[in-house]
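Peer 1: I would like to see how this sequence folds:
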Amino acid sequence: MKAVAVRDGGKTAADLCIIEVARPETGRGHVLIRVTHAGVNRPDILQRRGLYPPPPGASPIMGLEVAGVIEQIVPDPQWGDDIGWKVGDQVCALVNGGGYAAYVSVDIRHLLPVPKGLSLAEAASLPEVSLTVYANLIEHGGLKAGEAVLVHGANSGIGSMTVMLGKAVGARVIATVRGAERIDWVRALGADVVIDTAAGDFIDTVKAEGGADVILDIVAGDYVAKNILCLKPRGRLVQVGMARGNTAEIDVTRIMQKQAILTGSMLRPRSPEEKARLTAEVRAKVWPLIEAGAIRPVVAKVFPFAEVGAAHAFLDSGAHSGKVVLEL
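Peer 2: Here you go, the predicted model:
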């Protein structure tokens, strides 16, 4: 089958190429998906550069989310006969690796149906952002109706999902973007306040809006100290990315004064059982919002599989608003 490989160290997007490899084995309790589309995400770029190695036992091929068609099912006898899926079903899924390939083996508990009315390309843009944002905004951040959430990089996949899910649960959404051309796009998603950080710092504006109960941050670095200043008493700062680096200097006194909570998480290192639990939560709580139109997929661009290098370069440039998807 065709799959993406990395040559010459992966320092640039031009180091990606298409090769032929064997189909993955489908173990007990897994399904084989014929991939039609794969989401392109920041962790893929980090893995290409050798900065985000796959966990033990995971495919070395990049790609953390896919959409496609079930080709084979290998059931686990303990489940009985009713497994809820059949060969030929259209599905999408968060995977532990291997998404940039014609076929991928997936734990059957991690499957999600393609939401009604959506294309497979749109479905491929949903698993990573849906699970990441639900886990961090709702579970770790505890966002509730009537609270205020601040989200950075609101034009990104994670950011745009945070805006929409925040509004769907009844929160006030304050968003930051870099570049005035993105303000209207983020407002159209439902953000109440959009701040252009290219024109100035966000702290004064957020404070003028009353501060944030929850902050979802993909930036880190010097943003961490700034975020703490923006928190309301008992506010929660949830870290899900490190675009500006994984270290920060903060005034611990501010955390103590505000009784603030600093937390965060990654999806990839979680156990299969934890991912199964989270997938079930997302299917029950987020999928109905997607099918009702309260949350919609935001696909910036779909690239042919052979242009995977161009897809990485586009994402790496920061010129996108929404998700980048590969079409096989």
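Peer 1: Please count neighbours and contacts with C-alpha atoms only from this point.
Peer 2: Will do.
Peer 1: ok, D222 to T247 distance?
Peer 2: According to Cα to Cα, to the nearest Å, D222 stands 8 Å off from T247.
Peer 1: top helix in this structure by residue count?
Peer 2: Longest helix of the chain, by residue count under DSSP state H: helix 272-285.
Peer 1: contacting residues around whichever helix or strand comes after that one?
Peer 2: Later in the chain than helix 272-285, the nearest helix or strand by DSSP states H and E is helix 287-291. For helix 287-291, the external contacting residues (Cα atoms under 8 Å, 6 or more residues apart in numbering) are 115-117, 168, 295-296.
Peer 1: buried ones in helix 287-291?
Peer 2: 287, 289-290 (16 or more other Cα atoms under 10 Å).
Peer 1: Quick one: distance of that helix to the chain centre.
Peer 2: Put simply, helix 287-291 sits 17 Å off its chain's centre (Cα atoms, centre = their mean, to the nearest Å).
Peer 1: same thing with stretch 227-243?
Peer 2: Mean-position distance between stretch 227-243 and its chain equals 18 Å (Cα atoms, centre = their mean).
Peer 1: From one end of it to the other, what's the distance?
Peer 2: With Cα to Cα, one end of stretch 227-243 sits 15 Å from the other.
Peer 1: hang on, isn't A124 packed against V66?
Peer 2: Yes - counting by Cα atoms under 8 Å, V66 is a contact partner of A124 at 5.0 Å.
Peer 1: Next, the second sequence, to be compared with the first:
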Amino acid sequence: MRAIEYRGAGGPEVLTEVDRPMPVPGPGEVLIKVAAFGLNRADVQQRRGVYPPPPGASDIPGLEVSGTVEALGEGTVGLAVGQRVCALLAGGGYARYVAVAAGQVLSVPETVDLVDAAGFMEVACTVVSNLFLEAGLARGDTVLLHGGAGGIGSMAIQLAAAAGARVLVTASSEEKIAHCLALGAAAGINYREEDFAARTKELTDGAGADVILDVVGAKYLEPNVRALAKDGTLVVIGLQGGAKAELNLGVLMAKRARVAGTTLRARPLEQKAKIVAAVKEHALPMLANGTLTLSIDRRFPFTEAALAHEYFDSGQHTGKIIVKF
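Peer 2: You can find the predicted model right below:
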């Protein structure tokens, strides 16, 4: 089968098209003929050599795909050959075929384009697991989303707003803020021009955000804690701004606040299955009826996957980047 691997660590030039053996689905697994895959920051971090795949995962990058069921492993139930599906992966998505546990696969609604569905699973699972299962976001809460115009941010805005939360976002330009407002954000903060912690306090009459979803890490730890409300939760899911920072525990304790760090890729299969089940219950019906939209920026052909990475690296995109066969 056709696949892409990274020849060393570096820029988009390390992407190399190769021939690999087709995977064989094991017990409880499904083999998917891939129509398209989503490009995620984890793919880029792996390409740069700072985010290796977890033990046992494929060295082929790619955390989400859409396609059709090609074959079922022994004992696999609930899916059928030829069915349109999307899947969450620990790796292996940059290939024509991938084998994955059935618990990480969802049926793609007929109302949704199969190629675009490649941009659903990773962001939906990230948002549902962190905002709702981890942080307990509830109606009436205020949530601050960093990187609101990206794939995760675009999904988080819609799901949080639909749950009755007030959504604040940070972004790098007025154009990206406009994108976020169109998706349902109540207000946007240009982090290049404003102190986002101070502005969050202003927008909440001094109370702060009940939940903060952060992809930056160390650089934002102190201002994030300042921006938190009493009894608030900061969930860190990315380290774009570094991994080490000082934390004033006195401020954290005075706010009775909580800092949680999570990853999705290396979770055990049973945890991933629980998250996918929650996505199926809460997000998939919204996708099917059109109340949740997939924010797709560009679609690149498989032969231009390196160009897709270049575009991602440029930081110009809003929403998801898709690579299709």
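Peer 1: TM between them?
Peer 2: Remark: TM-score between the superposed chains equals 0.97 [TM-score structural alignment, normalised by the length of the second structure]; 322 aligned residues with a Cα RMSD of 1.1 Å.
Peer 1: circling back to that earlier point, what is the corresponding segment of the second structure for the longest helix of the first structure?
Peer 2: Against the second structure, the aligned range for helix 272-285 of the first structure is residues 269-282 (TM-score structural alignment).
Peer 1: Give me the mean deviation of that stretch from the first structure.
Peer 2: Taken over the aligned residues, the distance from stretch 269-282 of the second structure to the first structure averages 1.0 Å (mean Cα distance after the TM-score superposition for the first structure).
Peer 1: how distant is that stretch from the center of its chain?
Peer 2: How far stretch 269-282 of the second structure lies from its chain's middle: 14 Å, per Cα atoms, centre = their mean.
Peer 1: What's A198 of the second structure aligned with over in the first structure?
Peer 2: The equivalent of A198 of the second structure in the first structure is D204 (alignment by TM-score structural alignment).
Peer 1: do E174 of the second structure as well
Peer 2: So, by TM-score structural alignment, E174 of the second structure is matched to A180.
Peer 1: what's the spacing between that match and A188 of the first structure?
Peer 2: From A180 of the first structure to A188 of the first structure the distance is 14 Å (Cα to Cα).
Peer 1: More neighbours: which of these two?
Peer 2: Neighbours were counted for A180 of the first structure and for A188 using other Cα atoms under 10 Å; A180 has more, 14 against 10.
Peer 1: And the helices in the second structure, which stretches?
Peer 2: According to DSSP H, the helices that the second structure contains are 41-47, 121-127, 151-162, 174-183, 196-203, 218-227, 249-254, 269-282, 284-289, 305-314.
Peer 1: which one of those is the most hemmed in?
Peer 2: Highest mean neighbour count of the helices of the second structure: helix 151-162, a mean of 25 (counted as mean count of other Cα atoms under 10 Å).
Peer 1: With the first structure overlaid, how far apart is that helix on average?
Peer 2: Averaged out, helix 151-162 of the second structure is 0.8 Å away (mean Cα distance after the TM-score superposition for the first structure).
Peer 1: Summarise which helices and strands that helix is packed against.
Peer 2: Here helix 151-162 of the second structure touches helix 121-127, strand 142-145, strand 166-171, helix 174-183, going by 3 or more Cα pairs under 8 Å, 6 or more residues apart in numbering; DSSP states H and E.
Peer 1: List the contacts of the residue minimising distance to the centre of the first structure.
Peer 2: The centroid of the first structure falls nearest to V129 when counting by Cα atoms, centre = their mean (2.8 Å). By Cα under 8 Å, 6+ apart, the residues touching V129 of the first structure are 157-158, 161.
Peer 1: Counterpart of it over in the second structure?
Peer 2: In the second structure, the residue matched to V129 of the first structure (TM-score structural alignment) is V123.
Peer 1: The counterpart of F300 of the second structure in the first structure: what's it in contact with?
Peer 2: Here F300 of the second structure is matched to F303 in the first structure, going by TM-score structural alignment. By Cα under 8 Å, 6+ apart, the contact list for F303 of the first structure reads 310-311, 324-327.
Peer 1: Same question for V81 of the second structure.
Peer 2: Counting by Cα under 8 Å, 6+ apart, V81 of the second structure has contacts 68-72.
Peer 1: How about G264 of the first structure?
Peer 2: For G264 of the first structure, the contacting residues are 136, 140, 237-240, by Cα under 8 Å, 6+ apart.
Peer 1: Just among these, which is most surrounded?
Peer 2: Taking other Cα under 10 Å as the neighbour criterion, L237 ranks highest of the contacts of G264 of the first structure with 28 neighbours.
Peer 1: Mind reading off the mean deviation between the lengthiest strand in the second structure and the first structure?
Peer 2: Taking DSSP state E as the criterion, the second structure has its longest strand at strand 29-39. When the first structure is overlaid, strand 29-39 of the second structure sits 0.5 Å from its aligned residues on average, using mean Cα distance after the TM-score superposition for the first structure.
Peer 1: I'd like to know which elements that strand is packed against.
Peer 2: For strand 29-39 of the second structure, the elements it packs on are strand 64-72, strand 97-101, strand 320-324, judged by 3+ Cα pairs under 8 Å, 6+ apart.
Peer 1: All set, thanks.
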